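Colleague: one predicted model, sequence on top.
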Amino acid sequence: MGVEILGHRVHPMLVGLPIGLLVGSVVFDVALMATDEPRWADVSFWTLGLGIVSGLIAAPFGTIDRLGIPSGAPAKHIGLWHGVAAVLSVALFAASWTLRYQSPPTPTTLALGLSAAAVVLLAIAGWLGGELVFRHGVGVHRGVAD
């Protein structure tokens, strides 16, 4: 069970965008700190907001994929922690974004700390997602290689 397009799961197709945007926002924060160029605060603010929205779009598809894992399978438990880490990461990024919601959107120390913690959680969620696919074969169609 899972939402597919042309035989490919939708959740893995969608997660690249929020991952890139959310990690990118932290990179832009580093650029801001390194250069003191205020435009980086704007770029970080908008990539952060788009990353949060795209992460929220990807989440229901991951939930549907998890529902398709048989009860009692080790992947069910891993899927739960993958989802929890991902949702907590997006929540921390959202808190960071909220703290920046001013003009100009210069991040506070707390906002930067929340984003840093969120990146760590996002990395854990990604690692657990890899465990689901590569160790447990979640969403993998078994077939003969060409």
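Modeller: Good, I have the coordinates.

Colleague: CA only for contacts and neighbour counts going forward, please
Modeller: Noted.

Colleague: output the contacting helices and strands for the helix or strand harbouring I78.
Modeller: Taking DSSP states H and E as the criterion, I78 maps to helix 74-100. Applying 3 or more Cα pairs under 8 Å, 6 or more residues apart in numbering; DSSP states H and E, we find helix 74-100 packed against helix 39-67, helix 109-130.

Colleague: in stretch 49-56, what's buried?
Modeller: Under the neighbour-count criterion of 16 or more other Cα atoms under 10 Å, stretch 49-56 has 49-52, 54-56 buried.

Colleague: picking up where we left off before, adding distance to Q102, write the helices and strands packed on helix 74-100 out as JSON lines.
Modeller: JSON lines is the format used below for these (distance: least, Cα to Cα, whole Å):
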{"stretch": "helix 39-67", "distance to Q102": "10"}
{"stretch": "helix 109-130", "distance to Q102": "12"}
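
Colleague: excluding its backbone neighbours, what's nearest the most centrally placed residue in the chain?
Modeller: With distances taken as Cα atoms, centre = their mean, I19 lies nearest the centre of the chain, 4.6 Å away. Closest residue in space to I19, ignoring its immediate chain neighbours: G51 at 7.1 Å, by Cα to Cα, 6 or more residues apart in numbering.

Colleague: what sits against I19?
Modeller: Contacts for I19 (Cα atoms under 8 Å, 6 or more residues apart in numbering) come out as 51, 55, 122.

Colleague: and those residues as a markdown table, adding distance to A94?
Modeller: Shown next, in a markdown table, are these (distance: Cα to Cα, whole Å):
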| residue | distance to A94 |
| --- | --- |
| G51 | 9 |
| G55 | 11 |
| L122 | 13 |
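
Colleague: ok, structure two:
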Amino acid sequence: MDPHYATGSGSAAAVGRHPIHPLLVPLPIGLLMGALVADIVFAMTQDPFWARGAYWLLVGGGVTGVLAGAAGLVELLGVRRARRLGIAWAHGLGNLAVLVLTGVNIYIRTGAPEAAVVPAGLALSAVVVLGLGVTGWLGGEMTYRHGIGVTRRLGAPQEAPPGTPQGHPAE
């Protein structure tokens, strides 16, 4: 049975009550998905531009993934409710595995990106994107089902900014 919470957990790493972790996660997700697309295009065209592009997308995804992971680790260790959830640990360990695979993918391409794309690099990129789909789903479960990283006053009415007519909530 899924627990439902009347309040959120708050955030252990936030700026102005806005959690940092969800701010950072779109960067590695987009970069690593872009690397898979570049690998597919390289496999179809054999144009070295796409192999080099995939390499740099992987590097960017790895760097930003480490930053997002650090913020996520602060949340995991700093929010008691998160530490008690098995899916929080699965989310974190799954993303750690994604970062390790990304590091392997970068390593095998260093020096000769074109030589490593097909089949090993392409396979690693595909596994990474699949892994991100699973860990992203787990992250969404934590946020939307368990209230991890959201304001403590979950569902509380928002105050309208000054000058907003009554009956028209702020967007």
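Modeller: Thanks, I have the structure now. Small disclaimer: the values here were computed from a predicted structure and weren't measured.

Colleague: can you pull the TM-score for these?
Modeller: After superposition, the two chains reach a TM-score (TM-score structural alignment, normalised by the length of the first structure) of 0.91; 144 aligned residues with a Cα RMSD of 1.7 Å.

Colleague: ok, back up a step: and of the contacts of I19 of the first structure, the nearest to H141 of the first structure?
Modeller: Comparing the contacts of I19 of the first structure against H141 of the first structure with Cα to Cα picks out G55 as the nearest, at 24.8 Å.

Colleague: where's the closest one relative to G62 of the first structure, distance?
Modeller: G55 of the first structure sits 10 Å away from G62 of the first structure, going by Cα to Cα, to the nearest Å.

Colleague: alignment lookup: L99 of the second structure to the first structure.
Modeller: In the first structure, L99 of the second structure lines up with V90, judged by TM-score structural alignment.

Colleague: and what of A126 of the second structure?
Modeller: Using TM-score structural alignment, A126 of the second structure pairs with A116 in the first structure.

Colleague: look up how far T106 of the first structure lies from that match.
Modeller: Noted for A116 of the first structure: a distance of 16 Å to T106 of the first structure, by Cα to Cα.

Colleague: same check on A34 of the first structure?
Modeller: Plainly put, A34 of the first structure is 14 Å away from T106 of the first structure if you go by Cα to Cα.

Colleague: what about the equivalent of Y101 of the first structure over in the second structure, how many neighbours?
Modeller: Using TM-score structural alignment as the criterion, Y101 of the first structure maps onto T110 of the second structure. By the criterion of other Cα atoms under 10 Å, T110 of the second structure has 13 neighbours.

Colleague: over to H136 of the first structure?
Modeller: Counted with other Cα under 10 Å, H136 of the first structure comes out at 15.

Colleague: before we move on, what SS does the counterpart of it in the second structure have?
Modeller: Counting by TM-score structural alignment, H136 of the first structure lines up with H146 in the second structure. With DSSP: H, G, I helix; E, B strand; the rest coil as the basis, H146 of the second structure sits in coil.

Colleague: ok, H146 of the second structure to G16 of the second structure distance?
Modeller: 21 Å.

Colleague: same deal with L58 of the second structure?
Modeller: Here the distance between L58 of the second structure and G16 of the second structure works out to 31 Å (Cα to Cα).

Colleague: next: T45 of the second structure.
Modeller: T45 of the second structure is 47 Å from G16 of the second structure, by Cα to Cα.

Colleague: of these two, which one has the most company?
Modeller: Shown here are T45 of the second structure and G16; by other Cα under 10 Å, T45 has more neighbours (11 against 7).

Colleague: identify the residues contacting the aligned residue in the first structure for the more buried one.
Modeller: T45 of the second structure maps onto T35 in the first structure when the alignment is built from TM-score structural alignment. Not one residue lies near T35 of the first structure by Cα under 8 Å, 6+ apart.

Colleague: just F45 of the first structure next, same as before
Modeller: F45 of the first structure neighbours (Cα under 8 Å, 6+ apart): 25, 97, 100, 105.

Colleague: wait, what's in contact with the counterpart of the first one in the second structure?
Modeller: Using TM-score structural alignment, the partner of S25 of the first structure in the second structure is A35. For A35 of the second structure, the set of contacting residues under the criterion of Cα under 8 Å, 6+ apart consists of 53-55, 57-58, 125.
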